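> Got a predicted structure plus its sequence, pasted below:
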Amino acid sequence: TYSAGRAGELASIGLAENLKELGFKVGRLNTCTPPRIDRRTIDSSKMKEQKSADIPLSFSFENKGKIYKDFSVFMTRTNQKTHQIIQDNIHRVPLSNGTIQSAAIRYCPSVEDKIIRFPEKESHQIFLEPEGYNTEEIYLQGFFTSLPADAQQKALHTIEGLENCKIIRYGYAIEYDIMYPNQLKYSLETKAIKGLFLAGQVNGTSGYEEAAEQGLLAGINAVQLTRGKELLILDRSEAYIAVEIDDLVTKSVTEPYRLRTGLAEYRLLLRQDNADLRLTPYGYKMGLISEQRYKKFLKKKTLVENEKERLKEVIVHATQKVNELLNKLGTTPLSEAVNLAALLTRPEVTYNQTVSIDPNRQELPAEVTEQVEIQIKYAGYIKRQEIQVKRFKKLENYKIPKNIDYFNMHGISHEGKERFSEVQPISLGQAKRISGITPSDIAALMINIEKIKRVKRV
């Protein structure tokens, strides 16, 4: 082992030492990377091809149509020979032999870890992903490893299609410093030092989207702070990035944090199709969205609402034509008239399939009709979650005064006092989400806060 950054970059040990000197609590986590291999040395004819999507999805709502060349991904699998080589060399792996003892990422295990944890599995998937248009490097998704170089080469050569592959860059393990994120505010500014923002893997997350999105939010708030303007603070019902930041700030980390849909209790509202409806107003307010784009967004929003209302007024009668269509779609015929919005709540019926019984329908953009259909079809579930969000907001709006001495409060458990003092929650909602906090701690906290508020009013 030796000191270095990723892929041969310089180490940042001095940064961690500096943070320690400033009084921050720091720790160590680890991860590993897959080898990169030369595309020209792969026999893809032995692998399963996965082609690019015909209708691709984009992160941006501004992208229309296909904006990239088709790139196939190929899938192959490890086998018993591969596993035997890995097992024979497991004592040489720093994550297994004790050289590295910090916590590794749970939801992105190394190939060695998969073989140890799942010995009953005869093989594991490997996806060969191109690194880009202008390179021959292939990323071996699913083969994260810290095996020595000779063992990596030997193991890969046992895999179908990789018998003659050439490694361009070997996989490696890296142990790195983090600052425990419960020392941050929701803006990603540190609690201890005004104006110091931290974002990325340093806050205990993975180095993927979890790190990148922090940079966006911290950058926005750093600029807003220098301008003396309102900071961008989102809550758990508004965006996945808010779920992540709340988890980091409130619960801290014991292993590299990965954001999963299961961590978002309001995930039905946090869909990819409505990201613009949720976040464009914030982007415009912060100066990140142009006037032209914002007007376009408002037009879409208006078209969606108008079409939803129109469909409620379109009456569909139980005619032969209508029932023939419904039979064809595999759903129950009508016995009485209903509005078209009610008909669209049926799982078998889509918006586009009802055009023949809706003669006055105007042509609308696909992004509008998609949103209309989703909001109508899942209205009951969405409304139920919105009621849950109202309860959540009530707790979030119950603010806790700053600089409270929790150890002088009565009725709170000793652990509760320690946890509250460490996290310094800003709301009752956040206080409830702190690990180790009991309902009685929350009840006692509310009583103490009300006493403080009464004293201040007097």
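Arrived safely.
> Please make it C-alpha for all contacts and neighbour counts, starting now.
Noted.
> Which helix runs longest in this structure?
helix 291-313 (DSSP state H).
> same for that helix, what does it pack against?
helix 275-285, strand 338-339, helix 340-344, helix 366-377 (3 or more Cα pairs under 8 Å, 6 or more residues apart in numbering; DSSP states H and E).
> List the buried residues in the third one.
Buried residues in helix 340-344, counted by 16 or more other Cα atoms under 10 Å: Leu340, Ala341, Leu343, Leu344.
> what do you get for the last one?
Neighbour counts over helix 366-377 (16+ other Cα under 10 Å) mark Val368, Thr369, Glu370, Gln371, Val372, Glu373, Ile374, Gln375, Ile376, Lys377 as buried.
> Equivalent analysis for the first one, please.
Residues of helix 275-285 classed as buried under the neighbour-count rule (16+ other Cα under 10 Å) are Ala275, Asp276, Arg278, Thr280, Pro281, Tyr282, Gly283.
> Closest to Ile37 out of the residues you listed?
Ala275 (36.2 Å; Cα to Cα).
> So that closest one versus Leu268, what's the distance?
Going from Ala275 to Leu268 by Cα to Cα, to the nearest Å gives 12 Å.
> related to what we said a few turns ago, neighbouring contacts of the longest helix of the chain?
The contact list for helix 291-313, computed with Cα atoms under 8 Å, 6 or more residues apart in numbering, reads 276-277, 280-281, 284, 339-342, 368-369, 371-372, 376.
> what's the most distant pair in those?
By the measure Cα to Cα, Tyr284 and Asn339 form the most distant pair in those, at 36.5 Å.
> Strands of this protein, residue ranges please.
Under the criterion DSSP state E, the chain contains strands at 26-32, 36-38, 48-50, 73-77, 103-104, 125-130, 137-141, 167-169, 173-179, 315-316, 338-339.
> now the ones you listed in JSON lines, with mean neighbour count and distance to Leu225?
Converted to JSON lines, the strands of the chain look like this (neighbours: other Cα atoms under 10 Å; distance: least, Cα to Cα, whole Å):
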{"stretch": "strand 26-32", "mean neighbour count": "21", "distance to Leu225": "25"}
{"stretch": "strand 36-38", "mean neighbour count": "21", "distance to Leu225": "41"}
{"stretch": "strand 48-50", "mean neighbour count": "14", "distance to Leu225": "46"}
{"stretch": "strand 73-77", "mean neighbour count": "19", "distance to Leu225": "44"}
{"stretch": "strand 103-104", "mean neighbour count": "19", "distance to Leu225": "34"}
{"stretch": "strand 125-130", "mean neighbour count": "20", "distance to Leu225": "40"}
{"stretch": "strand 137-141", "mean neighbour count": "21", "distance to Leu225": "39"}
{"stretch": "strand 167-169", "mean neighbour count": "16", "distance to Leu225": "42"}
{"stretch": "strand 173-179", "mean neighbour count": "21", "distance to Leu225": "22"}
{"stretch": "strand 315-316", "mean neighbour count": "17", "distance to Leu225": "54"}
{"stretch": "strand 338-339", "mean neighbour count": "16", "distance to Leu225": "51"}
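> let's bring in a second one:
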Amino acid sequence: MRFDYDVIVVGAGHAGCEAAAAAANLGSRTLLITMDMNKIAQMSCNPAVGGIAKGQIVREIDAMGGFMGIVTDRTAIQFRMLNRSKGPAMWSPRAQSDRARFIETWRHVLENTPNLWMWQDSVNELIIENGRVCGVKTGMQVEFRAGAVVLTNGTFLNGLMHIGRTQIRGGRISEPASTGLTEQLVSLGIRSSRMKTGTPVRIDSRSVHFEDLVEQPGENDFHKFSYLDTSHRELKQLCCWTCFTNERVHEILREGLPDSPLYNGQIKSIGPRYCPSIETKIVTFADKTQHQLFLEPEGENTHELYLNGFSSSLPLQIQLRALQAIPAFRDVQIYRPGYAIEYDFFDPTQLNHNLETKQIKNLFFAGQINGTTGYEEAGGQGLVAGINAHINCHGGNPFVLGRDEAYIGVLIDDLVTKGVDEPYRMFTSRAEYRILLRQDDADMRLTEKSYQLGLANEYRYHLLQEKKEQRDQLIHFCENYSVKPQYINAGLESLGTAPLAHGCKLFDLVLRPQLDLYKLADLIPALKAELDKVSLSRKEEIIEAAEILMKYSGYIKREQMIADKINRLENIRIKGKFDYNSIQSLSTEARQKLCRIDPETIAQASRIPGISPSDINILLVLMGR
């Protein structure tokens, strides 16, 4: 049998869900194919969303009209804003979610999205005609045709799990691997390699001695992920806990190293540098006598706990003995051990910035298939791939986000320009314009772009306009309201800041680190009246946005000037204009890498590792000719 769609998305993980929802909401007839409809948006590892830089990506997904932020808010059982001790460019939201509710909520979203259908099956083959993807063939021998296909296969392509010397084929525990696609793509000239990731043991809370753990409560202020005026904290809020390994734990772990797949030659692929297994930690940091662990709830109504920091592929008996050497886990019972998993990915330098493969027209890759790690990185890629799959079917210019516009733009540019030699994880340090890419203003950066595309709806756009108007009114008031010393000096001294020698604008007082708008409102009735005008349901969010813009206005303006200068190079397009092999004045490394990546612009070329400033100058001179 044959069925026709505009867009087919293969895989219903975090990338696949965002891709399918975006394509369908833009108007494409979309089919989402998954091997298990009960595992849609499964949180394969930690049941948490966000974190350093990752939280910014989730806010960007939401600002664009995606759903990861909405689903997380509805299923959160703990919320925290990380990095509060640093400036707002570093603030990063993070939430623990109820794993089962997260799946249930995502499935509800997808099943109630117009133009979106689902099919439970495996995809074993792509239909390629004249260098263009035209559909897929499934394990049930069903043929689905489409104008574009998005592959979001996660860890399922030839997935192989390791627990000690035991090997199990699968994409996740108790779930089969996907075969056939890698082999077909390699035969078509697409380069593939292997990566490794892992997950920790799952613990039964009834066996834990919580008196030996340090409680880590969440926060309950106005912060959340979605910019929509939605209800907040629907589920019961739960605690996390912390503890440490000890030297006895490390001794037991070392005993198991000869049977560790990471050290006996069983695993040959590269794992994540920034989320290492516990056995990697004790080898790499041999001088450390302890490592911190985080015990996190899996849901509102389950005894299952996730032990963050104890990812492992060691034999079961070693994992269990090591855990029992930690006081809180001396009587521990577990649901399943930690395991490592190897899987296929494809070199992302084979992609354009719209995430379409260079070799096959209308075929898009998103998520771990591109060598990334993390739900958030996958969701951001999925959103962009879904948008561009729709555009390829219906016409329009590719949708690409710049490095000064979004962390998603940084992520994709890093992938297609630099490639990966280990699982890619987003950090604030990867973004050269992170003052412009704050979590508080993702809607200001991206919602209008998405609205012009037709993805962000009218209600979301109206909320943005309302927020912007009220934020700017507040800033305008502070810039123009005069403050006299005799009326405020006593209050300023009580707040630990210097009195005024002469009058100034309220804006100048906001810049002081000891002061904020709420403290100043207690001293200045006119400011309090101005704050009272702000929409009650979003009052704190709007006031915070105004205050950040004022306090950091100098830094923001300076960074925007730098971004504008660099963007001039982004406008010098060089794709298809040079035969790099014939330019002998370029270094050999530059010729090789420019041929392989074929950058779109001079700016992208300058970010390719190994391309020197002199190579860029040569290209600029040739462009001048």
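On my side now, so go ahead. Keep in mind it's a predicted model, so treat the numbers as computed, not measured.
> what TM-score do we get after superposing?
Here the TM-score for the pair of chains, by TM-score structural alignment, normalised by the length of structure 1, is 0.95; 450 aligned residues with a Cα RMSD of 1.4 Å.
> give me the element the spatially closest residue to Ala521 of structure 2 that is not a sequence neighbour is part of.
In this structure, Ala521 of structure 2 finds its nearest non-sequential neighbour in Lys528, 4.5 Å apart by Cα to Cα, 6 or more residues apart in numbering. In this structure, Lys528 of structure 2 sits in helix 525-532 according to DSSP states H and E.
> Translate Phe118 of structure 1 into the numbering of structure 2.
Residue correspondence to structure 2 (TM-score structural alignment): Phe118 of structure 1 is matched to Phe285.
> How about Ala443 of structure 1?
By TM-score structural alignment, Ala443 of structure 1 lines up with Asn617 in structure 2.
> Kindly provide the distance from its match to Pro337 of structure 2.
55 Å.
> repeat for Glu247 of structure 2
As for Glu247 of structure 2, its distance to Pro337 of structure 2 is 21 Å (criterion: Cα to Cα).
> Just want to know which of those two has more residues nearby.
Of the pair Glu247 of structure 2 and Pro337, Pro337 is the one with more neighbours under other Cα atoms under 10 Å, namely 20 against 15.
> and the counterpart of Thr331 of structure 1 in structure 2, what is it in contact with?
Following TM-score structural alignment, the counterpart assigned to Thr331 of structure 1 within structure 2 is Thr497. Contacts for Thr497 of structure 2 (Cα under 8 Å, 6+ apart) come out as Gln514.
> same question, the one 10 residues further on
Taking Cα under 8 Å, 6+ apart as the criterion, Phe507 of structure 2 is in contact with Ile475, Cys478, Glu479, Asn480, Tyr481, Met550.
> Closest to Ile173 of structure 2 out of those residues?
Nearest to Ile173 of structure 2 out of the contacts of Phe507 of structure 2 is Met550 (Cα to Cα; 49.8 Å).
> Find me the equivalent region of stretch 325-345 of structure 2 in structure 1.
Residues 158-178 of structure 1 are matched to stretch 325-345 of structure 2 when aligned by TM-score structural alignment.
> how far does that stretch stretch from start to finish?
Stretch 158-178 of structure 1 has its terminal residues 37 Å apart, counting by Cα to Cα.
> ditto for stretch 410-417 of structure 1
OK, stretch 410-417 of structure 1 end separation, Cα to Cα: 10 Å.
> What lies in contact with that stretch?
By Cα under 8 Å, 6+ apart, stretch 410-417 of structure 1 touches Tyr406, Phe407, Gly436, Ile437, Thr438, Ser440, Asp441, Ile442, Ala444, Leu445, Asn448.
> Filter those down to the ones in helices?
Per DSSP H, the contacts of stretch 410-417 of structure 1 map to helices at Ser440, Asp441, Ile442, Ala444, Leu445, Asn448.
> now the last one, nearest residue through space, not along the chain?
Counting by Cα to Cα, 6+ apart, the nearest residue to Asn448 of structure 1 once its immediate chain neighbours are dropped is Met409, at 6.5 Å.
> distance of the one you found from Gly416 of structure 1?
As judged by Cα to Cα, Met409 of structure 1 and Gly416 of structure 1 stand 10 Å apart.
> between these two, who's got more neighbours?
Gly416 (23 against 15).
> mind checking how far the alignment partner in structure 1 of Asn370 of structure 2 is from Glu163 of structure 1?
Under the alignment defined by TM-score structural alignment, Asn370 of structure 2 is paired with Asn203 of structure 1. To Glu163 of structure 1, Asn203 of structure 1 is 40 Å away according to Cα to Cα.
> between these two, which one's more packed in?
The neighbour comparison of Asn203 of structure 1 against Glu163 (other Cα under 10 Å) goes to Asn203, with 28 against 16.
> And the more buried one, how close does it get to Val249 of structure 1?
According to Cα to Cα, Asn203 of structure 1 and Val249 of structure 1 sit 10 Å apart.
> This completes my enquiry, with thanks.
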